[in-house]
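Peer 1: Sequence isn't available, so here's the structure alone:
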């Protein structure tokens, strides 16, 4: 291992442990530190990178398991391999760019070691040292067997013994239920019980066949009787409904006969009544809405403060609405009519002013204002005479 990246793991965040490239003068790296410094956490991170994060891990206290990530750069076969391990359930092993990496890449480098075997061989603490010493003394465990095989000249005996033990445990193990022998015994017992249950004498078989035929006939007869009873019940219920309806009709006809004869109604009377009722409902709804609005406005009015100036203006406007001319005509209608006619009056005034200016120019010359032009007495007399002639 060249480098261990504690990206999001335990209490570490973006922490890098750089062990440097492999070399002839570098075979063992010693990691030391105070208690709780993180030595065991770093080794657990290395194991989780190799074998995957357990579903229950003690290191998911700063980061959720799904957000945890540990990485490493491994030198193998003369090349550097950079890997990342996340808490994902699938494809948790990736390269530094997040692309999925097959687990076989690490399996080939581990040479068949599982997590426990790897931890025992490459992690030493007080408990492991004591347990390993006892295994050495008893020639048990991987380490004890290897040492025993080395001292006795039997290389490879540990792998052979492990394979034999696994094969024996797979065939038979005390109190084991998933071994080959246990499964075979269970299957044999099931076969014996099935054979015992399937054993049947000819006479018993004939009696069963006869009973089966009789039961089939009884079933057919019962179904026919059930169908007939169901039809009878349906007919009876229908007859009762008809009688009930007939009684209601007779009662209604009797009440109708006692009622006085009224006028003949038009054909659309029912529709008109329905439409009138709908209008009544709509009117009641509008009345209710208007009443609610009046109540709301009255509440709003009660909260308003008196405006003296506004009241004076209101009184003046009311007096103005009642003002009249000497002839008794109201003031405001005539003012409104005059206001509507003021545009035309202004246009007439502009037109007459232009005509007066043109006449003044004809009479007195250019540039003389119309209001300064005065006709002589003779001219005025001629104009009166001409006008009288036109009238005559």
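Peer 2: Cool, got the structure. Note that the structure is predicted; figures quoted are calculated from it, not measured.

Peer 1: rest of the way, CA atoms for contacts and neighbours
Peer 2: Noted.

Peer 1: how about the helices in the protein?
Peer 2: Secondary structure of the chain (DSSP state H): helices located at 39-51, 104-110, 115-122, 126-138, 141-152, 157-171, 180-198, 202-258, 269-303, 308-322, 331-364, 377-391.

Peer 1: in the fourth one, what's buried?
Peer 2: Right, the one you point to is helix 126-138. By neighbour count on 16 or more other C-alpha atoms under 10 Å, the buried set for helix 126-138 is 132, 135-136.

Peer 1: ok, of the residues you listed, which one's closest to residue 105?
Peer 2: residue 132 (29.9 Å; C-alpha to C-alpha).

Peer 1: another one to put next to it:
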């Protein structure tokens, strides 16, 4: 699955904003307070649900705006375009999937689309910060290989190629 576009209805300080043209590999960078962490939190919230009020994670629900939520457009492994929309509703939000053929899906369809990916796995593979990069050096080679293999089993062919290169060097 490849993220193609983000449409934010309302999340944190963002209101009615679109981030188009994501590539197969996307690097997001910028100065402090540019919104990098907010963007990652938005992606996680749409895919896995909004943090509940009892969660230690910040919910980022706009205080001065009713349109909490947004939509992520993705291309599946078979190049089908699917829009995943999550809006304010039950505690973690109400999710609807919109498929190219006009049909709609629900939370169960999202779980299938994510192919077993959990929020923790997503964060470990795709969302890392300077602290995560510093911890990579502490991994044993076998642990690092397992980390890369786990990433590869959920569709990250780039990480598998890196694993292959590391294997050739040993």
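Peer 2: It's in. Note that the coordinates shown come from a computational prediction; the quantities given were computed from them, not determined experimentally.

Peer 1: Tell me how far the residue most central in space within the first structure lies from residue 57 of the first structure.
Peer 2: Of all residues in the first structure, the one closest to the mean position by C-alpha atoms, centre = their mean is residue 66, 22.5 Å from it. With distances taken as C-alpha to C-alpha, to the nearest Å, residue 66 of the first structure is found 11 Å from residue 57 of the first structure.

Peer 1: Same question for residue 284 of the first structure.
Peer 2: For residue 284 of the first structure, the distance to residue 57 of the first structure - C-alpha to C-alpha - is 72 Å.

Peer 1: do the same with residue 114 of the first structure
Peer 2: 18 Å.

Peer 1: now do residue 291 of the first structure
Peer 2: Noted for residue 291 of the first structure: a distance of 71 Å to residue 57 of the first structure, by C-alpha to C-alpha.

Peer 1: Then residue 205 of the first structure?
Peer 2: 63 Å.

Peer 1: and what of residue 30 of the first structure?
Peer 2: Distance from residue 30 of the first structure to residue 57 of the first structure, by C-alpha to C-alpha: 26 Å.

Peer 1: Between those two, tell me which one has more neighbours.
Peer 2: A direct count of neighbours by other C-alpha atoms under 10 Å for residue 30 of the first structure and residue 57 places residue 57 higher, at 12 against 5.

Peer 1: circling back: leaving out chain neighbours, which residue sits closest to the residue nearest to the centre of the first structure?
Peer 2: Take residue 66 of the first structure and drop its neighbours on the chain: the residue closest to it by C-alpha to C-alpha, 6 or more residues apart in numbering is residue 87, 4.5 Å away.

Peer 1: go on, residue 69 of the first structure?
Peer 2: For residue 69 of the first structure, ignoring the flanking residues on the chain, the nearest one in space by C-alpha to C-alpha, 6+ apart is residue 86 at 4.5 Å.

Peer 1: Residue 38 of the second structure versus the residue mapped onto residue 35 of the first structure from the second structure, what's the distance?
Peer 2: With TM-score structural alignment defining the correspondence, residue 35 of the first structure maps onto residue 32 in the second structure. According to C-alpha to C-alpha, residue 32 of the second structure stands 11 Å off from residue 38 of the second structure.
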